[in-house]
Structure formats: C-alpha cells, structure tokens
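[1] Here is a sequence with its predicted model. Questions after.
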Amino acid sequence: MASTKKRKVDAESRTFQEKWTDNYFFIMQKEKPLCLICLETISVLKVYNLKRHYNTKHANYNSYKDKLRTDKIQNLKKCVSAQEMLFRKHTDVADNIVRASFIVSEKIAKHSKPYSEGEFVKECLTAVTKVLCPEKSHEMEKISLSRWTITRRIDEMASDIKLSIKNIASKFEAFSIALDESTDSNDTAQLAIFIRGVDASFNCTEELLALQPMKNTTRGEDIFQEVKTVFTVFDLKWEKLCRISTDGAPSMIGPNIGVVVQIKTELSSNKINTEDLSVLHCIIHQQNLCAKSVKFAHVMGTITACINFIKSRALNHSQFQEFLADVLSDHEDLTFYCEVRWLSKGKMLKRFYDLRNEVSLFMDMKGKPIPELENKPWLCDLAFLVNLTTHLNELNAKLQSQGQMIHELYGHIKSFQNKLRLWESQLKEGNTYHFPTLVNHKDFDCESFANELNSLSREFNTRFCDFKNQEANLQIFSCPFDVDVELAPLSLQMELIELQENLVLKSKFNDIELLDFYKNYFPWDKFPKLTAFAEKNDSVWQHLQMRATFFKDELRKIQNQDENY
C-alpha cells in the first residue's frame, strides 16, 4: 500500500492579504496573523480561521463602517506599535546596562586595576550623570560593578577570546610561537606564550596565547609541559609549528633538556621532520646583550655613585634641585639608571654629561669632590659613551616600532653593523663627525674607541648568527623577484624562475605592501611550493619585540590576588 504524505501548512506558501485587515482586524506580525482587538495570534494563516475568530469574539465591531472603521484600525495599530516600542525600549535599556558593565570590566582588566575599583567607577559615573543628565541617573545606578560582577565579566570575556583564538587557530596553515619566562611581583614565575599564524588566505593573527603561572621549578621539562598543555587546550597541530622564538635562557635552548630540544623530540615521536623547524632568539634581547658588552666600568661606576649620593638622600636631592634652579640650569634633575630598563642608561648618561659642571660644583660644596670631572681622558670616555648609547637607543627604538616583519627588523641590525664598521674606520682616521659630543673634546685616543666599536661589531656578529643563517630564506620571502635562483633551495628554483618572468606580478609587487601582494595577488595554484614557503615565513614572529617589552610594561601590573579577591 502506497504511503500518503501529510500536508504541511508551511509548504503551501500562503500569503496574508491586506483586505483581511479591513474585514477582520488582523495584521501580520512575526509571520503569524495578530488580532488588533484582543492581540491573539492564529496558528494557521487561513481566511476561515480569521473570519471565525472575528465573528465569534468581535462581532460587535461590525458597527464600524467606512471612515470610522479605518480610523479604528489605525488607532489599534498605533496601540500595538506603542506596546512593541515599550517592550523594545526596556530590552534595549537592559542590554545597554549589561554592555556598560562589560566595557568597564574590560578597561579594568586592560589597565590591571583591582576589581574593587569597579564600585568606585560606578560612584563617579553616577555623580557625573546627576550633573550632566539627571534623567539617566537611575539607569546608571542599575549598572552592576561589584568585584564579583567584574570577575564574572572578565571570565566571560576571557572564555570568549579563548574560543575565538581556538577557532582562528584551527585554520592556520603554519604558525610560530614565542616563549618568555619571568617572575611577577608575587615571586611567581609566569610563562608567556605568544602565537603568530597565517591561514590559507594569508590572514595573519598574532596574539598572547596564554600566561601560565609556574608555582614550582622552571626547568626545561616544566616549561615544555606547560607548552604541551596549551597546545592541547587550543587544539594546535604540532606539524604546523615552523618556528620558535625564545629569550635564550638555558632552560629554553639547553642542549640536553631545554624546551627546544623537548619540542623537537615531541615532533620526532609524531614522525614530523624537525629540519625545517628554526629557533630564533628575541631580537631586542640580543641587541640589549650586545649593548651590555660596552662596559666602561670606570665611567659608569663614578657616575652611578655620584647620582646615588645625590638622589638617594632626600636632603641632598632637594638641595641639588634648588641649586639647579638657582643657576638657571636647563634641566631640573638627574635621572636614575635601571638595569632592567636598559634605555635609561643612555638618557642618564646624556643628562649627567649636560649637568657635569653643576654636579661638580654641588659635590665640592658637599665635601665630596669628583676628580674625574676634571680629568680630560675620563671626560672623553664619557662623551664617547654618551654618543654610543644614543646610537644604540635609536636602534632599539627602530626595533620596537610596531608593524614590522622579521626581515625589516633584521635589516635594522644589518644597517647598524655597517654603521659600526664605518665609525670604526672614521675614528681610526680621527673623524668624529658621527660622535657630536666627542667633537667638543681634544687629545683623546681614537684607536681605543675604534677598538671598542670593533668589539661591539664582533658581538653583533656572534649574537645574530641565527638570523644570519635565515637570511637567504628571508630574502626569498621579501624579494622573490630579485633573489639569485641558483642560491635558492632546489625545490623552489623552478617556480622562482617562472615567477621572476611574470612581468605583471613583478610590477604589482613593487606597488603594494608585501603582505597585500601575497594575500590578494599571488597565484597560489600556480606556485604551490612558493605559497607554502611564504606561509611559513609569514608566520614568523613579526613582533619579536613583544616578548622583550611584555614583562617590562605589563607583567609588573598583574593584579594582586588579595586586592581583587
């Protein structure tokens, strides 16, 4: 027996007719007919159902004829619209109150403020609202900003961000990670894990993946277990990991149980080739280590002792500031030098050099003369150190500029190395043009300064050997039309030849940004090997400086648990 299909109302494509409004006082609302009189809805859109409802419950409305009937329908429609607007307004107000609570919570989290400050923020907002717009003050008072609400809001936002990163990471064709471990204000080791990945459409994502507290030891195997846990949480594929950037600590790059070694072991156990996995040292950290090789201990020791004598004693400090005001100095005070914030060294030296005469007079007044300030060779060393640290600070500022890719960062290093060689040769000839502070002095040992520059140059060559080894790959990625094909990997040579002969792509490459070229114009289907190569290089940690500045600027502001909870 053949089965019969039941008729479905949804499949009949019934439409509401305007005349039913005039005849039966019905309108369509949310795909169902609504009675304007009693506000009941009819489940099935059928003229018989509408007519029966009208004749059964509202037959008395037959007395409305012509213009009276039309006016009555319009009045009923206005009442329905007003009721809808009332509900919608209350809903919008409630949503805005919750949204405001999330906005304040986000600000508190971003600025690492105690969660209890939410109540203080609410008190301020309420007071301001009563002055500027009193009619909104009752809405402001409804915003919940207690510490427990702030905690829930931040947890919800963190969960949403984690889910978003997880969804984005699932589309990565290749990614790099950056690892850095440091200690916060509560003496708890914190492992920061950053990720930069690229999908098939060359969309790049760069995020702080996790900040893992490490309560016990911070050995290589401990850090690796944390990395492995994060990979599991975010469903990251080991085979798509192409580069690792570290802070160069033994626990990271140790030859036996370092994190890098253990990651390579994990890859090998999963039958993944580790030859293509490259390891880089944070570029700003390396630049800082190079800068520290410039000792000049006899200069730094005297200056540090002098500044500490002045600034570490409240009476001396206030007297020195008053002395500077009396002599109409261009500066109001000396600056401290902090080992962690290495940029402060150059600023401190420059300020001390500018105030050297005032400092000498003040120290004589205090019965603590500084004979070095009258020593010409020592002043020449100070002048040279002022200029050299200024050059190093300028390099550091270039490296910290946002939006740069790895080949651009390495380009700054290479240009500085060329400058060092130029300055060395010029100082040997007695040319101090690029050392304007040193120009004001005479009878100094140019050869010793040239030797210092030579030592610094060798330090740069040693420190940045890992970037030197990657230079060929960086050149292929950044300048594929100019690279020497014979020096390229054998697997890329054929596609490079075809690419370099494509004049249309070559002209477009010179007119737009590098990432825009690979994302919008590069023919992925014609050059599959170059595409895979570009994806791996595009996923290289673009902002290597983020790790160098993260703990310096943010980790010290991590909220104290006692304050927040």
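    Structure's in. What do you need?

[2] okay, CA-based contacts and neighbour counts for the rest of this
    Fine.

[3] What degree of burial does residue 409 show, as a neighbour count?
    The local packing of residue 409 (other C-alpha atoms under 10 Å) involves 21 other residues.

[4] That one reaches residue 399, doesn't it?
    Yes: contact status for residue 409 versus residue 399: in contact at 5.9 Å, counting by C-alpha atoms under 8 Å.

[5] put this beside the first:
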Amino acid sequence: MDESTDVSDTSQLLVFVRGVDDDLNVTQELASVNSMHGTTTGADIFKELQQTLTKYNLDWNRLQGVTIDGGRNMSGTNIGVVGLIRKACESAGATVPIFLHCIIHQQALCVKHVDMSCVLKPVVSVVNFIRSRALNHRQFRSFLEEIESETVDLSYYTAVRWLSCGKVLLQFFKLRKEIKIFLAEKNHPETLLSDAEWLWKLAIFADVVTHVNNLNLKLQCKNNLICDLFEQINAFRAKLILLKSHMNECNFSHFTCCEKFSTETDERFPTIFAVKVIADLKLEFQKRFSDFDINSREIRLFQNPYDCNVGDVSSQFQMEIIDLQASDQIKNKYKEGNLIDFYKFLDAKEFPNLKQLAGQAAKGKWKNLKDKFRVELHKIPKKRSGSENDNYKSKWPFFDMMLFVKDSMLPSTTTGNLLKAPENTRRRLQENYTNLQLYGNENFDQVRSQPRLHTNSGENETVGKGSQYQPISQCDENYSMFRLDP
C-alpha cells in the first residue's frame, strides 16, 4: 500500500495485490485507487483497505505479507494500519502477516538521514544559477563543447528522485574547474570552489552517494525475490564496513573522486568527517532494515534449503528439509538456478510447509509502481508542436489507472485561476458525470454559452466557442470546479 497526495491536495491510496496460487504462479494487480478527501488516519486507510478486500471477496486468512511506507498512520502498532490489520487477523482467527517497510523507500531514507547540507546547498545554488537562466545554460554548454568536456551538462537536483542527488554531486565534481571559470566570467564567483576542505567533502559525498545509487539500481531489477533484496542489503552493509576501514586508512581504492582530488591538492584528507559519514549511514541501514533481520532465518531457508542445519530450523520444516536434502533429483533441480521453478517442482503433499514458505516469499517480490509509470510516460512520443501524442497506447496494463498522478510527475503548465461554477452547472455535472473533475479559468465570466454536457435525451449542449471539458477519473461529487481549455 502507498498513500500519496496529488496536485489537487487529494490523498490517493494505492492498494496493489500480489497473489500466488498452489503452482506458484504469480499474479499481480492494482486492486484500487482510493481518493481520500478528509483525514488520512490509520482508521481511514484501514477502512478503504477493507472495502477493497470486500470488493474482491478476499478474507484475512489469505493475507501473508503487507508492504507499507514508513508513515505513522501506516506503521503504528496500535491505531495505525499495521495495528488494525493485526487486530483484524486475530479476530478472524487468521495468522498475522509479515509487515515490511518498502525496501527501496527505506534505502532512500537512509541517505536522506545523512546531513549533506554543507555541500548540497551550495551545489544546488550554483546549478540553479546556471540552469534556470536560459542564456547562462546555453553559454555553459557551448563552453563545455569548446573544451571537449566528457561531461556535457549539469542536471537539476530533484529531491523526490532517488538517483538525483548522486548524479548532481558527481557531475558537479567532474565539472568543478569548468564551473569555477564560468562563474568568474559571469561575475558570480563561488569561493567554495577554491576551498580545498569543501572540495574534499564534495568528493566524499559524491563517492558515497554513488555507491548508494548502485544499490538502488540493483534493488529495482525486475523479478527480484525477497531473498535477492535481502542479499543486496546485507552485501551493502558489509561494504560500508569495508569503506569505513578504508576511510580510516585514507585508502581511496573504492573512492574515485577522492582518489582524483588527492592528486590535485596538498590539503589533508578530513578522515574524521569521512568516517562519521560512513558510520551514520551504516547505523541508519542497521536500524531501518531490522525487520529483515527478524525474518532472516526464513528468508535464508527459502533461498537455499541445502545450506542449513536441520536443528536450527523451525520444527515444522525439519522433516521436509531432511527428505529434500536426501533427494538427488530435487538437488539437481535446485542447481538449475531458478528458485520459483525449483519450488514448483516440489510435491505439495510431500513438502506442504516449504511450498507455503515459497508462496510467502514470492508475494514479497518488489515492484515500484510510480517508477514504472514514470518510465512509461517518457516513452510517449512528442508531436512537432511539443505536445504529447494522444493516440499513444502503453503495453503496461496499469498505465491508464495511474494517469491520475501524471500531473505530479511531469512539469506543470499554467492553467489560470479557478472559479466556482454556477449552481445549475454543478447540479447537472453531478447528475451526468459522477467521476468528473473540472477546473476553471480566468475567462469564465466572458463565456456566453453554457457548458457542453450530454443530456438524458442524448443531445449536446454547447460549452463555449472552441472549448471542451476533460473528464478525469477517480473524482467524486464534491468537485465543483471546471476548466475551459482554448
């Protein structure tokens, strides 16, 4: 589940369901998109969830795992969604599901916990000076082309984009000399670009966040199982231990920016600062992924049932593990490398508990809905006028259902002031279009004719010369605004 606010300040709750049948065939669907116009407490979200489950005739005893964001209304153990789901399962006599905080979201929050303001704020200020002024941007790009720079431009920093921080810091470090020259020519010098201590910090953050971005990309790979994600997180935590020891020794084997800058300056490397950055990041990863550590035994058992001591596993698996490890035929199937196919191969009557464990793990596969939607948006071809091709059809089955968040992901355009529609117009809109969201513009008072609506008789009434309305799904009768597009 994920709850987010759209451009109209309406909270949208996404309920994404993944199901696994007895043959371990995985089915995933966007079950519902619920608009929440009032409060968004745990009780409010739980109510919407209950309605979704009732709609699809799903009961609590089928629920094996829940993935949520880290908000208090979601993660609260008493009155949050987690607590309310737990109580509902206990009341229904069902097994309490596994609750996990969204893995990639946690990884992004770990980086935000590290204080990079001493470097990031000046970098963003300089980037905005160059990028926000068209003339500056053109001249800067021409300058880079003249000197045949490998890095041809600077990117804007966008806080909500997980990879943005690392990309901006790395580009800025690579272009630090060129930026210094360009700012001097524009009579807008930045003194920090001559400060070796600050440049060391820039190099440290650029290297550290690059390592984190590499982890993020691995977590986003398709068809990842929960054991794959757990493996990547554990590997990164081990890497942080290595990186911390290297920082203590001023060993830049895995810090390309620091290694490059060390050949250009006599300024002493800020060892204490660098070690603290790594230590803070390591501690945050340890805290945020503690729920994985709690379930690590089951995850490892699912990942490799041959690499476990029978005495260490739960009693319900022990007999099945002995039978499985003694079978050469099953072992050969495991060596083929595909876990899902391996568990499909197991006989459900002979290995019922292991099959159930595999079903729970398969439901834990991660899919980031909004990132996939953003990728699909960038595939839409542009017309010569710059507008989007209205005839584009995405092959992704959830594209149309996710269109309500499109405005929050793409640059917005000016639409004018919102004006309240007349009472008779609102009444007819409510009667004819229950799922219509309408806006207004500053020229509404000058419109001579009435809005275009489909009446019960099937005839069309005119909206205004050259104007049309645009229906948008997932809206309710409380909307009383409309837009007249020229």
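    Yep, that arrived. Keep in mind that what you see is a predicted model, and the values were worked out from it rather than measured.

[6] Now the TM-score, please.
    Laid over one another, the chains give 0.75 as their TM-score (TM-score structural alignment, normalised by the length of structure 2), with 382 aligned residues with a C-alpha RMSD of 2.0 Å.

[7] Onto which residues of structure 1 does stretch 351-362 of structure 2 map?
    The aligned range for stretch 351-362 of structure 2 in structure 1 is 527-538, by TM-score structural alignment.

[8] contacts for that stretch?
    173-175, 197-200, 202, 204, 242, 473-474, 477, 491-492, 495-496, 518, 524 (C-alpha atoms under 8 Å, 6 or more residues apart in numbering).

[9] what do you get for stretch 314-328 of structure 2?
    With C-alpha under 8 Å, 6+ apart, stretch 314-328 of structure 2 has contacts from 305-306, 310-311, 330-331, 350-351, 353-354.

[10] rerun at 7 Å
    By C-alpha atoms under 7 Å, 6 or more residues apart in numbering, the residues outside stretch 314-328 of structure 2 that reach it are 305-306, 310, 330, 351, 353-354.

[11] start and end residues in structure 1 for that stretch, please.
    Counting by TM-score structural alignment, stretch 314-328 of structure 2 sits on residues 489-503 of structure 1.

[12] And that stretch, what's buried?
    Buried positions in stretch 489-503 of structure 1, judged by neighbour count with 16 or more other C-alpha atoms under 10 Å: 492-493, 496, 499-500.

[13] and what of stretch 156-164 of structure 2?
    156-157, 162-164.

[14] Repeat that for stretch 44-64 of structure 2.
    Result for stretch 44-64 of structure 2 [16+ other C-alpha under 10 Å]: buried residues 45-46, 48-49, 52-53, 60, 63-64.

[15] And for stretch 467-479 of structure 1?
    467, 473-478.

[16] same thing with stretch 442-449 of structure 1?
    444, 446, 449.

[17] Quick check: the aligned residue for residue 172 of structure 2 in structure 1?
    Match for residue 172 of structure 2 (TM-score structural alignment): residue 352.

[18] Its match: how many residues sit nearby?
    22.

[19] what kind of secondary structure is it in?
    helix (DSSP: H, G, I helix; E, B strand; the rest coil).

[20] so what's it up against?
    Neighbours of residue 352 of structure 1 in contact, by C-alpha under 7 Å, 6+ apart: residue 334.

[21] ok, residue 187 of structure 1 to residue 211 of structure 1 distance?
    15 Å (C-alpha to C-alpha, to the nearest Å).

[22] The contacts of stretch 314-328 of structure 2 into JSON lines, with extra columns for neighbour count, secondary structure and distance to residue 193 of structure 2?
    Putting those into JSON lines (neighbours: other C-alpha atoms under 10 Å; DSSP: H, G, I helix; E, B strand; the rest coil; distance: C-alpha to C-alpha, whole Å) gives the following:
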{"residue": "305", "neighbour count": "22", "secondary structure": "coil", "distance to residue 193 of structure 2": "55"}
{"residue": "306", "neighbour count": "16", "secondary structure": "coil", "distance to residue 193 of structure 2": "56"}
{"residue": "310", "neighbour count": "17", "secondary structure": "helix", "distance to residue 193 of structure 2": "60"}
{"residue": "330", "neighbour count": "16", "secondary structure": "helix", "distance to residue 193 of structure 2": "62"}
{"residue": "351", "neighbour count": "17", "secondary structure": "coil", "distance to residue 193 of structure 2": "64"}
{"residue": "353", "neighbour count": "16", "secondary structure": "helix", "distance to residue 193 of structure 2": "61"}
{"residue": "354", "neighbour count": "22", "secondary structure": "helix", "distance to residue 193 of structure 2": "59"}
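
[23] Make JSON lines from those and add distance to residue 111 of structure 2 to it.
    As requested, these are exported to JSON lines (distance: C-alpha to C-alpha, whole Å):
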{"residue": "305", "distance to residue 111 of structure 2": "34"}
{"residue": "306", "distance to residue 111 of structure 2": "36"}
{"residue": "310", "distance to residue 111 of structure 2": "39"}
{"residue": "330", "distance to residue 111 of structure 2": "42"}
{"residue": "351", "distance to residue 111 of structure 2": "42"}
{"residue": "353", "distance to residue 111 of structure 2": "38"}
{"residue": "354", "distance to residue 111 of structure 2": "36"}
